[in-house]
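Trainee: heads up, no residue letters with this:
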């Protein structure tokens, strides 16, 4: 037996084009392709099946991700969301996020998905600089991104945008402009993450051939600090290493991932995580990708907890000590290195800890034998 699922991820692996940095399980498929129809029909069957099996009764957050969910079009999204609404409780207190890209988000889609239960939109902007967007190979321009955000606001209070930093050729001034533009657009949430060159992507080939400079760690750190300064001055709270929100608008679904909440994945390449008191297991495409014992579960909870500004509680540390006897010593060492700090009854990451995340997270995860 496992604890009930409380988060649901639905994967829509289709895009208008594949970006040069992307290593996700996605395909560039024309919007009128019957492949998309077949896929959506299979998703609906899976959702109904999981509902019959009683797996959707405790769901508190839903996330439609991709790929680009908005690329599949309004009629298919309507069928999918209608199936969800018949299969589980999709009330206003259930956070339901849908990812969208500017080139495929229309005012009609905004109105209809809002009426069908989506209450949070996450728009993949990446930059409001046309030169940077061209480098990334995005299908939209800056003006298109602004129009998409404005259209989202016609119905949605909870609008998030993704931005990228540390992109070769991207200046600090360009990043500042993008962050400031997003602030002026009135979004309630922003995710800002550095470009990562993933193996076997076009960007990887360009770096290896010398056509593109490898991202610079110092530039990425500077960009992250600049973004933090601008956003905090504008009233956004940094609640995770790369996530900022106006009060009350932190993403509940992502917090579920970082706090050990069991989640169910439906669709191609979607992962599920089940757990009980003794074991945590992740499954993707029918294959077990992680199988953690109790000690490893505690180590993962500490590592993921330190991604968040609230960190981890003394209570969790005390519980973890039964399996990880060196946990307090390691935390004290991290504090001496300036990577963590103990305040009140919690251990929290410092700014330096976030910037040197590999050192912080690695030390905690390595606690497990």
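Mentor: Yep, it's here. For clarity, every value in this text was computed on a predicted model and none was experimentally measured. Numbering: from 1, shown residues only.

Trainee: all contacts plus neighbour counts: C-alpha atoms, from now on.
Mentor: Fine.

Trainee: which residues does residue 244 contact?
Mentor: Applying Cα atoms under 8 Å, 6 or more residues apart in numbering to residue 244 gives the contacts 189, 190, 191, 231, 236, 237, 238, 250.

Trainee: for residue 125, same thing?
Mentor: 101, 102, 145, 161, 162, 163.

Trainee: how about the secondary structure of it?
Mentor: strand (DSSP: H, G, I helix; E, B strand; the rest coil).

Trainee: that one and residue 7, how far apart?
Mentor: Distance of residue 125 to residue 7, computed by Cα to Cα, to the nearest Å: 25 Å.

Trainee: among the contacts of residue 125, which two are most distant?
Mentor: Pairwise distances across the contacts of residue 125 peak at 13.0 Å for 102 and 163 (criterion: Cα to Cα).

Trainee: now the common contact residues for these two.
Mentor: Common contacts of residue 102 and residue 163 (Cα under 8 Å, 6+ apart): 124, 125.

Trainee: contacts for the helix or strand containing residue 223, please.
Mentor: For residue 223, the host element (DSSP states H and E) is helix 217-233. For helix 217-233, the surrounding residues in contact (Cα under 8 Å, 6+ apart) are 165-166, 172, 175-176, 179-180, 183, 192-194, 237-238, 244, 355.

Trainee: relative to residue 210, which of the residues you listed is nearest.
Mentor: residue 166 (17.4 Å).

Trainee: which residues are in contact with that closest one?
Mentor: 194, 195, 215, 216, 217, 219, 220, 223.

Trainee: against that first model, consider the following:
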């Protein structure tokens, strides 16, 4: 799309900035990144330019959250972060105290690096721990070791209050006991937010190849479910709120960025492979660093877009809503999608309610504890495929 054309996205909310560089490839990862840092400066300039090119998309609303994702955003220097954030403040109206999150890997978080990050406007760190055990980290091909995993959290707590860590469960060879030890180690640092995901086997990843060749045992869904139930029990007992399927936060420490996503708020994605959404349209940038940089240098947004049908929007509402503690507002379904969609939903949920998988409370459709691990599958069963 040429920069002179009207933008397909309007409104405001969140900015997602994709930093497409990593030191090495994790075996399970299918996100867009490059291990070649040679174009990092050109990429920073392109990100800044895209921010400028798309400023009219938020011309009437405020930026409330800024999220540096990747890739590995912690490969950025503080000066590069400052330049990107300066462009945000130059071209957008930003609320007084936005949540600004930076994803970081433990091997980047030396004492000097953490102090350097604290000198920027970053006020939330999301650290990719994944496991506190060396055998798990080796299987995943993580760049850090178990000692670095522990040390970086202790160091980060000195400078940052709002810290989240990622943990992965369902890893082949990970016993229930080792998973519980992972959780207990995380709790020992008294961090306010934990995100935890089941190991998934994505196409075209090294993990898929190793499993197909018999080098690594297949992922066991029953083991993953057992780990998830342990996770919910341990973290809930420790005072965390499981506000979204994979996310657990202490009171006042929910991720504002992610919550806005699950509640269907608008966001702009900056950088190669980044996605944008404004409730009626979705867009995604090209997932090639060189082509992205070249297009931006020619004042062209390398983005494809699609207009979402009412059915698309309804299905997304069901999918995201059922993953959260807020559920799906039945009244809102009626208002946003009409009586046909509302009637379809009530008909579809009846059997799920009888089976104890769903409940209705205060006019909201929620996943019952029994159905929590199955929430995505339950949501898919409720999708509409033949209404416009």
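Mentor: Sure, I can see it. Quick caveat: nothing in here was measured; it's all calculated off a predicted structure.

Trainee: compared with structure 2, how much does the helix or strand just after the helix holding residue 223 of structure 1 deviate?
Mentor: Once the chain leaves helix 217-233 of structure 1, the next helix or strand it forms, by DSSP H and E, is strand 237-240. Following the fit onto structure 2, the mean deviation recorded for strand 237-240 of structure 1 is 0.4 Å by mean Cα distance after the TM-score superposition for structure 1.

Trainee: CSV for the contacts of residue 166 of structure 1, including neighbour count and distance to residue 50 of structure 1?
Mentor: Shown next, in CSV, are those (neighbours: other Cα atoms under 10 Å; distance: Cα to Cα, whole Å):
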residue, neighbour count, distance to residue 50 of structure 1
194, 19, 36
195, 18, 36
215, 18, 42
216, 14, 45
217, 12, 43
219, 18, 46
220, 20, 42
223, 25, 43
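
Trainee: what residue of structure 2 matches up with residue 123 of structure 1?
Mentor: Using TM-score structural alignment as the criterion, residue 123 of structure 1 maps onto residue 127 of structure 2.

Trainee: then residue 151 of structure 1?
Mentor: By TM-score structural alignment, residue 151 of structure 1 lines up with residue 155.

Trainee: again with residue 100 of structure 1
Mentor: For residue 100 of structure 1, the aligned residue in structure 2 is residue 104 (criterion: TM-score structural alignment).

Trainee: and its match, how far is that from residue 197 of structure 2?
Mentor: Distance from residue 104 of structure 2 to residue 197 of structure 2, by Cα to Cα: 17 Å.

Trainee: map residue 361 of structure 1 onto structure 2.
Mentor: Counting by TM-score structural alignment, residue 361 of structure 1 lines up with residue 379 in structure 2.

Trainee: so how far is stretch 225-242 of structure 1 off the chain centroid?
Mentor: Distance of stretch 225-242 of structure 1 from the chain centroid (Cα atoms, centre = their mean, to the nearest Å) equals 17 Å.

Trainee: so which bit of structure 2 is that stretch matched to?
Mentor: Stretch 225-242 of structure 1 corresponds to residues 229-246 of structure 2 when matched by TM-score structural alignment.

Trainee: cool, stretch 304-311 of structure 1 as well?
Mentor: Under TM-score structural alignment, the alignment places stretch 304-311 of structure 1 onto residues 320-327 of structure 2.

Trainee: I would like the residues contacting that stretch, please.
Mentor: 242-245, 262-264, 328, 364-367, 375-376, 379.

Trainee: same question for stretch 87-98 of structure 2.
Mentor: With contacts defined as Cα under 8 Å, 6+ apart, stretch 87-98 of structure 2 is touched by 48, 51, 52, 55, 58, 59, 61, 62, 63, 64, 65, 66.

Trainee: same thing but 6 Å
Mentor: The contact list for stretch 87-98 of structure 2 (Cα atoms under 6 Å, 6 or more residues apart in numbering) reads 55, 62, 63, 64, 65.

Trainee: give the aligned equivalent of residue 38 of structure 2 in structure 1.
Mentor: Aligned against structure 1 by TM-score structural alignment, residue 38 of structure 2 finds its counterpart in residue 34.
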